[in-house]
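>>> here is a sequence with its predicted model. Questions after.
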Amino acid sequence: MSATPPRIAVLGSFMQACCWSVDRLPRPGETLRARGFVAEAAGKGLAVAVGCHRLGARVDLLMAIGNDAPADSLLSWLHGEGLDTRRILRCGQPSGHGAGFIGADGDNQIVVHPGANEALGPDQIAAAEEDIASAALLYAQLEVPLDTVRAALARARAHGVLAVLNPSPWQALPDDVLACTDVLVVNAGEAQALLECALPAGRDQRLRAIASALPALWRRWPGNWLVVTLGDQGSAAWSRDGAHHVAAPIPTRIVKTIGAGDAFSAGLCRALAGGRSMAAALETAGACAAWSIAHPGILASLPDRDGLRAMLRTGA
């Protein structure tokens, strides 16, 4: 990675996560006794911002939080982490909240309420234009309003900043949002919706199905890279010019799977912002995801540079 820390702008989201550990996920109408409970700060954009920061990037976090106790705790934690909070908007409504059930096998079910995340609007993006223009990369996700995502991606495009979008939670992407996106990062379920094709279970079959569906996507989307995470099957990336990279998973113990996708995105963004190739970025991203699932917590499980190096050695 580059010696000079790259600057990354992150369109953030904050969810106060409440997670219950259960032997198995509940069926509809069923009540289960939990083995454990934890409440902690989470959120797709927040986790990616923290992950990029720990990996040595200079991060500008654009985010909205409530005027409540979870928001107070988050700000105190971010200050301790050394992450810049000047672009965080405080508003009167409650902070975002999420509830998750985590099974003994690592599977999970999650429900979220956006709360204050809906207050992050195009005005805040306009106020941060100088930060976006100075960034090497902008990362966006869909836990904030689509109009806000649209505004951020458009400003990144106007300033020649690499724009990375994780369309999660999934919703159909308008053409003008796609037009301003350089890199799409999706999981297997989101890939099926994006490509409008079913993905079989096997990795090789999945890769062939995605490759077959790509021409239709390239006709609609002028972007450069589609990155697909495949859980315990690793990840892959396809470019408009025909390049294709596959990264094998790094074997590790599984403590939990919540947050692995955000850890992957943080590693990917840090590597791309630092000028690494897509093949190298996939390797970095996969190592970050593997470290995350092997450690407890959401933000706590995001690796720093020492953790990333240790996991890369494990996968060597």
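Looks like it arrived, so ask away.

>>> could you use CA atoms for every contact and neighbour count after this?
Fine.

>>> is the residue nearest in space to the middle of the chain in a helix, a strand, or coil?
Centre of the chain computed as the mean C-alpha position; nearest residue by CA atoms, centre = their mean is residue 262, 3.5 Å away. Classification of residue 262 by DSSP: H, G, I helix; E, B strand; the rest coil places it in helix.

>>> likewise the one 4 residues further on?
With three-state DSSP as the basis, the three-state label of residue 266 is helix.

>>> contacts only, for it.
47, 48, 49, 51, 52, 285, 288 (CA atoms under 8 Å, 6 or more residues apart in numbering).

>>> take a look at this one as well, against the first:
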Amino acid sequence: MTNNNRAFVIGSYVAGCIANAARMPERGETILAQSFLLQPGGKGFNLMAGLHRLGAAVDGILPVGDDLWGCIAPALMTQIGLPTSWLMPIPGPSGGAVGLVDGQGENVISVFPGANARLSPDHVASLHGQLTKARIVAAQCEVQPRAIAQAFAMARDAGITTVFNPSPWQGGVCDLLRLADIVIVNWGEARQIAGELGVLWPPDQDTASLPLLAAAAHGLGVEHLIVTQGAGGAICFPAGQDAIHQPAFPTVPVDTIGAGDGFSAGLIAALLDDLPMADALRQAAACGSLVCRGVGVIDYLPDRAEVEALLRVWPG
């Protein structure tokens, strides 16, 4: 990679708490967990760490508060080999998240944005010089949409590709699709976009409506709509071209938290390497699969050697 062949991520930083239990509790029920993990996380953090682990050059913003988690964030970043220059202190509490994982590796997550919600367009604009050196600018929805809009507008003005993962879903983010070149969504987010764009959506996971959703997204200027389906793989709808189907890699998931972030990191790293979209999707699917090997995210984000090894074993 050349020096300017890099990504810039509008990130997010949360104190992540993950409990693993045999099953999900019922409403009002307390059950014992089999394990508990406390570590830094957040969709933006995971994406930046995933790109870094894959050897991609990456800059960006990780908003942290002035509470305990904000104070220890630099030490945690250093401990896991990530640059503290990504951190942007903002007064107030840091973000936090609670995740529950069942015996099949399925999860539910609730996120408190904290400092991420206080990231403003002015904060983003202050990093204009760094952002406009990137080839790809990526964002997710653990920060306020106005900050994302600022970043994507700056990227568009500079002719930089934008990648958007509207997760966790926030109402009204469809306006940001007009500023996004590549949009990555899971099934639930695809359903939310369909509702806002007036696309008829089936009650089950019937993919028949996906081309209609893709056409609506393309009408807003999105070049590639990518819909991930967990064990069902992923489908990419390039504007004016046939859909690309990417099967999931065989895996027995221990914990699926962060799989989507690993997918996004793999895709962006591949695009920075100038791989065609079909190959980028294969790398993305491999990364998403490898994240599911154990409990937590940061310890299981794959490096390039691990991804290449999996692609050799499963070349399809």
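The structure has been received and is ready for your questions. Predicted model only: the values in this text are computed from it and were never measured.

>>> list which of the contacts of residue 266 of structure 1 are still in contact in structure 2.
Among these, the ones whose aligned partners also touch in structure 2 (both residues aligned by TM-score structural alignment, their matches' CA atoms under 8 Å) are 48, 49, 51, 52, 285, 288.

>>> in helices, which of the residues you listed appear?
The helices, defined by DSSP state H, take in 48, 49, 51, 52, 285, 288 from these.

>>> how about the nearest residue to the second one, chain neighbours excluded?
Once its chain neighbours are removed from consideration, residue 49 of structure 1 has its nearest residue in residue 10; the separation is 6.0 Å (CA to CA, 6 or more residues apart in numbering).

>>> pretty sure that neighbour contacts residue 140?
Yes. Under the criterion of CA atoms under 8 Å, residue 10 of structure 1 makes contact with residue 140 at 6.2 Å.

>>> who touches both of these two?
Common neighbours of residue 10 of structure 1 and residue 140, counting by CA under 8 Å, 6+ apart, are residue 45.

>>> A strand includes residue 237 of structure 2, no?
Yes. With three-state DSSP as the criterion, residue 237 of structure 2 is assigned to a strand.

>>> thinking again about what came up before, any idea how far the residue nearest to the centre of structure 1 is from residue 298 of structure 1?
Distance of residue 262 of structure 1 to residue 298 of structure 1, given as CA to CA, to the nearest Å: 9 Å.

>>> what's the mean gap between the helix or strand hosting the residue nearest to residue 49 of structure 1 and the aligned bit of structure 2?
Here residue 10 of structure 1 sits within strand 7-11, counting by DSSP states H and E. Comparison of strand 7-11 of structure 1 with structure 2 after fitting gives an average deviation of 0.5 Å (mean CA distance after the TM-score superposition for structure 1).

>>> buried residues of that strand, list them for me.
Burial within strand 7-11 of structure 1, assessed by neighbour count using 16 or more other CA atoms under 10 Å, is assigned to 7, 8, 9, 10, 11.

>>> got the end-to-end distance for stretch 27-38 of structure 2?
Termini of stretch 27-38 of structure 2 sit 24 Å apart (CA to CA).

>>> so that stretch corresponds to what in structure 1?
Stretch 27-38 of structure 2 corresponds to residues 28-39 of structure 1 when matched by TM-score structural alignment.

>>> start to end distance for stretch 100-114 of structure 2?
End-to-end span of stretch 100-114 of structure 2 (CA to CA): 20 Å.

>>> which parts of it are buried?
Under the neighbour-count rule (16+ other CA under 10 Å), stretch 100-114 of structure 2 has 100, 101, 102, 105, 106, 107, 111, 112, 113, 114 buried.

>>> dump those residues to JSON lines, plus secondary structure and distance to residue 71 of structure 2.
Converted to JSON lines, the buried residues of stretch 100-114 of structure 2 look like this (DSSP: H, G, I helix; E, B strand; the rest coil; distance: CA to CA, whole Å):
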{"residue": "100", "secondary structure": "strand", "distance to residue 71 of structure 2": "26"}
{"residue": "101", "secondary structure": "strand", "distance to residue 71 of structure 2": "28"}
{"residue": "102", "secondary structure": "coil", "distance to residue 71 of structure 2": "32"}
{"residue": "105", "secondary structure": "coil", "distance to residue 71 of structure 2": "32"}
{"residue": "106", "secondary structure": "coil", "distance to residue 71 of structure 2": "32"}
{"residue": "107", "secondary structure": "strand", "distance to residue 71 of structure 2": "29"}
{"residue": "111", "secondary structure": "strand", "distance to residue 71 of structure 2": "20"}
{"residue": "112", "secondary structure": "strand", "distance to residue 71 of structure 2": "18"}
{"residue": "113", "secondary structure": "coil", "distance to residue 71 of structure 2": "17"}
{"residue": "114", "secondary structure": "helix", "distance to residue 71 of structure 2": "14"}
